[in-house]
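Trainee: Just a sequence and a predicted model for now, questions to come.
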Amino acid sequence: MAPSLEAPTQIDLDAPLKAAPKLVAPEPEHCPGPESQQAGTADNCAGCPNQAICASAPKGPDPDIPIITARLADVKHKILVLSGKGGVGKSTFSSMLSHGFSSNPASTVGLMDTDICGPSIPKMMGVEDETIHVSADGWEPVWVSPNLGVMSVQFMLPHRDDAVIWRGPKKNGLIKKFLMDVTWGELDFLIVDTPPGTSDEHLSVTSFLKQSGVSGAVLVSTPQEVALLDVRREIDFCRKAGIRILGIVENMSRFVCPACKHESLIFKPSTGGASALAHDENIPFLGAVPLDPRIGMACDYGESFLTAYPDSPACAAIKQVVRRVGEELGLRGEDVLPEEEE
């Protein structure tokens, strides 16, 4: 989609979506939240400068939740991509998962980048120079192709290298706007790329989608135990938040030489890798994606790796993961991504 020649509409990201109390000090660690039912009365609130403010603030369900539910009523499947640890290729995998679903022309896909402080999805999708256009219906996603749309904070920054230095409430407000104001329309799949960890952004997405429902989460890891440690925490987060785990993907499971196709272990799975973890935790193992240096090249140039390098073993592995995710959603794998597309 070509950039609009019109001046972009200014969006006030500081405008509250709900009347929130004005705090006199930053929220401390383990704060229940100024809008929580326990705000100002919990044990963690003792001695906090905001205690009286939070205790007197109005409580109750967020009135914007029904609006979000109505906005996403035509989205069939909402998939979270989680990792727990940074550097495992979660955003890269999110982009390839989106390209995989959208390679079927019968499917319409949305990709939402909730990594507010490190938005990399626009670069990977080749649309980093685009801006958001606002219509009477809401914010228009940036369309990579006729059936693949993207939304990211990157589109709102004056310069692509600008740092986003925001506290939790402001990040949460933007995620809510992505869900409430973006005109996603009818989607077969909405893929939500999340930052590492189990904090603000994850809690915001799950709480905002609690009525419309999250179809499930795909966990991404590399084979070594250091990465799997954080994935175990992510599994615990999903279970506590009531999010169904669609399965785990082992990314960069081995290196495949593009020239000779020889395979080498880069990250040795000292404890059995993601497949062993999936077996121990009784969750599906979606597949292992080998490390191909051309994946990084495709992301740098904003191309679809699946289209640019269909002969790569990593391409075949990614397509198989796409089909497995579809099967976990109750769909037929060959309908999600027909075999003849390969």
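Mentor: Structure's in. What do you need? Numbers count the residues shown, from 1 in each chain.

Trainee: Please make it C-alpha for all contacts and neighbour counts, starting now.
Mentor: Fine.

Trainee: Roughly how far does the closest residue in space to residue 283 that isn't next to it in sequence sit from residue 329?
Mentor: Of all residues not flanking residue 283 in the chain, residue 247 sits nearest, at 5.8 Å (CA to CA, 6 or more residues apart in numbering). For residue 247, the distance to residue 329 equals 11 Å [CA to CA, to the nearest Å].

Trainee: And those two? Which one has more around it.
Mentor: Set side by side, residue 247 and residue 329 show more neighbours around residue 247, with 21 against 16, by other CA atoms under 10 Å.

Trainee: Confirm for me that that one is in contact with residue 285.
Mentor: Yes. The pair residue 247 / residue 285 is scored as a contact, 5.4 Å apart, by CA atoms under 8 Å.

Trainee: Overlap in contacts, the two.
Mentor: residue 278 (CA atoms under 8 Å, 6 or more residues apart in numbering).

Trainee: element containing the residue nearest to residue 283, please.
Mentor: Counting by DSSP states H and E, the element that carries residue 247 is strand 245-256.

Trainee: quick one, strands of the protein?
Mentor: Using DSSP state E, the strands of the chain run over 75-82, 109-113, 133-135, 138-140, 142-145, 148-151, 187-193, 216-221, 245-256, 263-264, 285-291.

Trainee: got another, please set it beside the one above:
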Amino acid sequence: MTTQTHTDDHQPKQRLLDSQIQSHLESLIDENNGHAYGGVWTIKTDAERIMLTLHLGYPAEQEKASLEARIKRELNDSRDVLLEIDCQVERHATQGNITGLQGVKNIIAVASGKGGVGKSTTTVNLALAMAREGARVGILDADIYGPSQGMMMGFADGTRPQVRDEKMFVPPVAYGVQVMSMAFLTTKDTPVAWRGPMVTGALMQILTQTDWSDLDYLFVDMPPGTGDIQLTLSQKIPVAGSVIVTTPQDIALLDARRGIEMFNKVNIPVLGLVENMSVHICSNCGHHEAIFGEEGGVSLAKEYNVGVLGKLPLSLAIREQSDAGSPVVVSAPEGDIAAIYQSIARKLGATLASPQNEQFAMPTIGMSDD
């Protein structure tokens, strides 16, 4: 009986021509949008190194190490591979012909149809994740009645914005992120008992009278529902896109559907959906249980042809760290949950920067018998 010897399936390493390197890189898939990178590479080579610069329209600094490893495997070249990522975030199309906001390139609305689905927690961790990717980021807490971003970002009670030229608020900064909230203008023991016009007026004031400093992205933490503030945002503020936060629960999905419909009607593209509390992981035995249902967010995303940016577990750490003013992205940046938020941030940036996204910002024309 004879035995067969198996040779190594991998080809021996060699030195590729620059044109061959370019071909490999252009066909490499960008995992943040599912498309080939194309001709966004600058290549320099010498006898020992392949030096690459990847030019992107969205920040992806936290992906550099894993992408560099992917490239090394793809090229299988004997030389060292050194990667740099050059990020240039542009101002993207918005609804209508609304004048852009001074100091802000792109406004992203983070919304949910109902409360209790983790929208504010998603906003704060998404903003911090985007900042870790290399962007300049701000947060506007648009929940006038129940502002929470001040606490989540660790600001002390009584924090107040400085005032410049007697008319502009200078936003306080935490973890490198500029933040403006109604919580900075009231006390925690003073409820805001205002009617609709006063609320929308307050929103416009803190948005337009805040001296935002050269932001790539301003995340707006929306109040739940589809009321006055949402309509004001769509009519008066140039919004580049929105993110819908939901849970797999049927009632949450019903309200999330209303949120998607609202943004569609006002020509603000829904850039993706985040499914919170998708699964509970037992802290003792590690058992996974979908206590709020399974794949509800995925089904809703397919129905409206939007992407699922990410799915987050029901986690005690997420809640505890947010309540303590040290969100999980900064308190445990190397953990699995932070990695999910980083992935969501990159996918969001890539979706907004995609040429396919710009078509969704164009007005639609419909006909009816009414």
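Mentor: That came in fine, so what should we check first? Everything quoted here is computed from the prediction, not taken from an experiment.

Trainee: re earlier: so which of the strands of the first structure is the most packed in?
Mentor: Highest mean neighbour count among the strands of the first structure (mean count of other CA atoms under 10 Å): strand 109-113, with a mean of 26.

Trainee: if we can go back for a sec, quick one: map the residue nearest to residue 283 of the first structure onto the second structure.
Mentor: The alignment partner of residue 247 of the first structure in the second structure, by TM-score structural alignment, is residue 272.

Trainee: Pull the contacting residues for that match.
Mentor: Applying CA under 8 Å, 6+ apart to residue 272 of the second structure gives the contacts 242, 243, 244, 301, 306, 307, 308, 309, 348.

Trainee: Residue in the first structure paired with the third one?
Mentor: Just to be clear, that refers to residue 244 of the second structure. Residue 244 of the second structure maps onto residue 219 in the first structure, by TM-score structural alignment.

Trainee: same deal with the fourth one?
Mentor: Taking TM-score structural alignment, residue 301 of the second structure has residue 278 as its aligned residue in the first structure.

Trainee: Next, count neighbours for that match.
Mentor: 17.

Trainee: That one: what's it in contact with?
Mentor: Per CA under 8 Å, 6+ apart, neighbours of residue 278 of the first structure: 247, 248, 284, 285.

Trainee: Distance to residue 264 of the first structure added to those residues, as a markdown table?
Mentor: Output for those, formatted as a markdown table (distance: CA to CA, whole Å):
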| residue | distance to residue 264 of the first structure |
| --- | --- |
| 247 | 25 |
| 248 | 21 |
| 284 | 25 |
| 285 | 21 |
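
Trainee: For those, work out which two are farthest apart.
Mentor: Greatest spatial distance in these: 248 and 284, 6.5 Å, computed using CA to CA.

Trainee: Contacts only, for the residue nearest the centre of the first structure.
Mentor: Nearest residue to the geometric centre of the first structure (CA atoms, centre = their mean): residue 193, 1.5 Å. Residue 193 of the first structure makes contact with 80, 81, 82, 90, 91, 94, 111, 112, 113, 114, 115 under the criterion CA under 8 Å, 6+ apart.

Trainee: try 6 Å this time
Mentor: Applying CA atoms under 6 Å, 6 or more residues apart in numbering to residue 193 of the first structure gives the contacts 81, 113, 114.

Trainee: Identify the residue nearest the alignment partner in the second structure of residue 184 of the first structure in space, chain neighbours excluded?
Mentor: For residue 184 of the first structure, the aligned residue in the second structure is residue 212 (criterion: TM-score structural alignment). Spatial nearest neighbour of residue 212 of the second structure, excluding adjacent residues (CA to CA, 6+ apart): residue 103 at 5.2 Å.

Trainee: Now which residue in the first structure aligns to that neighbour?
Mentor: Aligned partner of residue 103 of the second structure by TM-score structural alignment: residue 74.

Trainee: isn't its match right up against residue 184?
Mentor: No. Between residue 74 of the first structure and residue 184 there is no contact under CA atoms under 6 Å: 8.5 Å.
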